[in-house]
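>>> quick one: sequence plus predicted model below, questions after.
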Amino acid sequence: MVVKLFSPYTIKGVTFKNRIVMSPMCMYSSYTEDGYVQNWHRTHYTTRAVGQVGLIIVEATAVTPQGRISPQDLGIWSDEHVEGLQELVGLMKEHGSKTGIQLAHAGRKAVIGGEILAPSAIAFNDKSKTPKEMTITEIKETVEAFKKGAERAAKAGFDVIELHGAHGYLLNQFLSPLSNKRDDEYGGTAENRYRLLREVIDAVKEVWNGPLFVRVSAHDYHEEGLTPQDYITIAKWMKEQNVDLLDVSSGAVVPAQINVFPGYQVKYSETIKNGANVATGAVGLITSAIQAEEILQNDRADLVLLARELLRDPYWPRTAAKELGVNIETPKQYERGWND
């Protein structure tokens, strides 16, 4: 039997050497509050490339200053950000990893000074700031900001762009009826609530020809919210727009109690993959190689994304290869330690 975890995967001419993906995780480490890459990012991401991760997706990177989750977020709203991101890409590629970046806008979940924006003037919870309902002009400006972010990502040399449409951030806020109470062309029906994401995808594709992923929260965990069945329809719309892969997570558009267990979100990836006939990535408390291999062998996802496990073990691909009895490429400098 072929071990799928360590088989290559190609999208639009970009080949990942294995199916292991580092999930985007905010580091909140742009300490100067200007969105620039810092030494922490250089060390953090490059270490996982040395560890032989196939694709590394850089954390949620804000397309506007107002769209930051926190003042310490990475940014891509200015041409001045390109140089640092380009250096970061080079460091990762030096060790054989493909590179991605998650373009994001926090919407009502931004924890920054000043005005914050959302589809509707509804706070996330009773401790959060009430956002301003976006005007049509502000929506158009945001679409343009995503487009400019994609242009800068291309200049920086990234192989993949992922749009952050999950975890209760702006694109997710528009999709969900729990956070979008608009009565114009961006609210009401499912098609209208999808309109912003549709426009962002179209705008990004004007300047980006590489693999395009979208991260989604496939379940709102609320009786009036979206479910994986709803996301089959949404996934079909994205497929029509030539989105290459859906990175399937869940939750966080509203506060909710979630029954969390190893691989608890994999069933959502499987549902969407089979229901819409699209490529998906599975994420969520995936820790062992056998668990990851089961997901791939049973066609529940095409890629496996790891988050916290790669924080604990930056060389997890080696750990996984030993567990599955596979020999993988070893950094020359580490041969004495890796091949024992």
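Perfect, I can see it now.

>>> from now on I want contacts and neighbour counts done on CA atoms only, so please keep to that.
Fine.

>>> kindly provide the distance from Asn274 to Asp313.
32 Å (Cα to Cα, to the nearest Å).

>>> check Ala321 too.
Ala321 is 13 Å from Asp313, by Cα to Cα.

>>> cool, Asn18 as well?
Taking Cα to Cα, one finds Asn18 at 17 Å from Asp313.

>>> repeat for Ile161
Counting by Cα to Cα - Ile161 and Asp313 are separated by 25 Å.

>>> which of those two has more neighbours?
Legend: neighbour count by other Cα atoms under 10 Å for Ile161 and Asp313, higher for Ile161 (25 against 13).

>>> ok but that one is inside a strand, no?
Yes. Applying DSSP: H, G, I helix; E, B strand; the rest coil, one finds Ile161 inside a strand.

>>> hmm, it is touching Leu103, no?
Yes. Counting by Cα atoms under 8 Å, Leu103 is a contact partner of Ile161 at 7.2 Å.

>>> now do the shared contacts for these two.
Contact criterion Cα atoms under 8 Å, 6 or more residues apart in numbering; residues shared by Ile161 and Leu103: Ala150.

>>> what's the helix or strand for Arg198?
Element membership for Arg198 (DSSP states H and E) is helix 190-207.

>>> could you check how far that helix is from the centre of its chain?
With Cα atoms, centre = their mean, to the nearest Å as the basis, helix 190-207 stands 16 Å off its chain's centre.

>>> and the comparison structure, right after this:
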Amino acid sequence: MSKLFSPVSLRGLTLRNRTVVAPMCQYSAQDGFANDWHFVHLGRFALGGFGLVMLEATGVVPEGRISYADLGLWKDEQIAPLARIVDFLHGQGAAAGIQLAHAGRKASTPLPWRNGFDETEAEKTALHFESWTPVAPSAEIHAENKNFTTPTALDKAGIRNVIDAFVAAAIRAEKAGFDTIEIHAAHGYLLNQFLSPLANKRTDDYGGSRENRMRLVLEVTEAVRAVWPAHKPLLVRLSASDWHPEGWQIEDSVVLARELKARGVDAIDTSSGGFEGAAIPLGAGYQVPFAEAIREGADIPTMAVGLLGDAAEAEAIIESGRADFIALARGALDDPNWPVHARHELGVTDYDLWPKQTNRVRERDRSLGLRAFTR
């Protein structure tokens, strides 16, 4: 039996398999509200057999969005359209998760398919365009000449507001029916900015030593765990390494993961990078060693992510104990039915993971001698 496609539990949540759709920004919201694009985009992954479908980075405050077109969960009115998505995912057998995020100094950036802020006045009105001055641990720009803005350094009151915003968003996520939430502390966004000496130049209790730089992530985690139901798992996404000699390293992530586990975190979504000057050796499974190191060093379940998609390799990663979950982002966009396809590749002959409405696939395979009907 495939271990990748065996059920697995975190606290009171049982997933039908260990495949996950990683959070992917769609830059398609207005005023933070989910719409039909998000419903269809996410729903197809549940139809495709994924065990857990994670919603994109969702701003806990308006100024915490990467762009003006990101999802948000800073007001109660944003709950209902998210609940509609959650209900559909549940109806198709998938669990629903949401990534709560604050972009920090990487906020208020253009949509990736535009040429900077080139919206016409008519488009700005239609798209609910906004721009603003971001906040960060220190008043240092992320990168020059790349559509980033020099941020304002957060004071202690601003830091308290960030913590409170994560808590309020977690409460709203529970009202929307999500099975899990993921605190985004990766990819050079606000919590990662506090962790990394590349961005954090503070000299108070939130800067300097590794212990101080970890303080905000741990305070957010404690506060969220306190309001998130005890039977529901809490995830954290980390950039395990900045891929920069002067930045955050895998050894730091192991220490942080231990502290997160002690505060009630159930799994680490293990990514990497996010700052200028990184030297990232891209390739299939290039982040798996980080998931393995954190899993072993902190004794906590991990999620492998990043250029994965080969079914046999994914099975081997799980079977060998290098990670506990396989997450796809771009691979899921390319093939929203990856789990049902991969399951057949791994030798499972039934069609139980396919939705009932797709029985015609089985009949096609019978007619052509494919998959379970190979002659």
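Cool, got the structure. In this text the structure is predicted, and so the values were computed from the model without any measurement.

>>> so after superposing, what's the score?
After superposition, the two chains reach a TM-score (TM-score structural alignment, normalised by the length of structure 1) of 0.97; 337 aligned residues with a Cα RMSD of 1.0 Å.

>>> hey, which helix is longest across structure 2?
If you go by DSSP state H, structure 2 has its longest helix at helix 156-176.

>>> and that one, which residues are buried?
Buried residues in helix 156-176 of structure 2, defined by neighbour count with 16 or more other Cα atoms under 10 Å: 159, 162-174, 176.

>>> now do stretch 292-311 of structure 2
Those would be 292-296, 298, 300-309, 311, for stretch 292-311 of structure 2 by 16+ other Cα under 10 Å.

>>> ok, which stretches of the stretch 1-150 of structure 2 are helices?
36-47, 79-91, 121-127 (DSSP state H, counting those that start in this stretch).

>>> so the longest one corresponds to what in structure 1?
On structure 1, the counterpart of helix 79-91 of structure 2 by TM-score structural alignment is residues 82-94.

>>> got a list of contacts for the matching stretch?
If you take Cα under 8 Å, 6+ apart as the criterion, stretch 82-94 of structure 1 is touched by 36-37, 41-42, 45-46, 49-50, 76, 98-99, 152-153, 155-158.

>>> tell me how far Ala170 of structure 2 lies from Pro62 of structure 2.
15 Å.

>>> likewise Glu182 of structure 2?
18 Å.

>>> now the terminal residues of stretch 5-25 of structure 2, how far apart.
End-to-end distance (Cα to Cα), stretch 5-25 of structure 2: 26 Å.

>>> so where is that stretch in structure 1?
The aligned range for stretch 5-25 of structure 2 is 6-26, by TM-score structural alignment.

>>> go on, stretch 185-204 of structure 2?
Mapped onto structure 1 using TM-score structural alignment, stretch 185-204 of structure 2 spans residues 165-184.

>>> and the matching stretch, how far out from the chain middle?
Going by Cα atoms, centre = their mean, where stretch 165-184 of structure 1 is centred and where its chain is centred differ by 17 Å.

>>> mind listing what's buried in that stretch?
165-182.

>>> please narrow these to those residing in helices.
Short answer: the buried residues of stretch 165-184 of structure 1 in helices (DSSP H) are Leu170, Leu171, Asn172, Gln173, Phe174, Leu175.

>>> hmm, the third one is touching Val253, no?
Same thing as Asn172 of structure 1. Yes. If you go by Cα under 8 Å, Asn172 of structure 1 and Val253 touch, sitting 7.0 Å apart.

>>> what sits in contact with each of those two?
Counting by Cα under 8 Å, 6+ apart, the residues touching both Asn172 of structure 1 and Val253 are Ala166.

>>> what does Ala170 of structure 2 align to in structure 1?
So Ala170 of structure 2 corresponds to Ala150, using TM-score structural alignment.

>>> once you drop chain neighbours, what's closest to that match?
Here the nearest residue to Ala150 of structure 1 in space, its sequence neighbours aside, is Val204; by Cα to Cα, 6 or more residues apart in numbering that works out to 5.9 Å.

>>> next one: His102 of structure 2
Gly64 (4.2 Å).

>>> quick check, that neighbour in contact with Ala103.
Yes. Here Gly64 of structure 2 reaches Ala103: they are 5.0 Å apart, a contact under Cα under 8 Å.

>>> for the stretch 1-150 of structure 1, just list every one of the strands.
Assigned by DSSP state E, counting those that start in this stretch, the stretch 1-150 of structure 1 shows strands spanning 9-11, 14-16, 20-22, 55-62, 98-104, 117-118, 132-133.

>>> before I go, just wanted to say thanks for your time.
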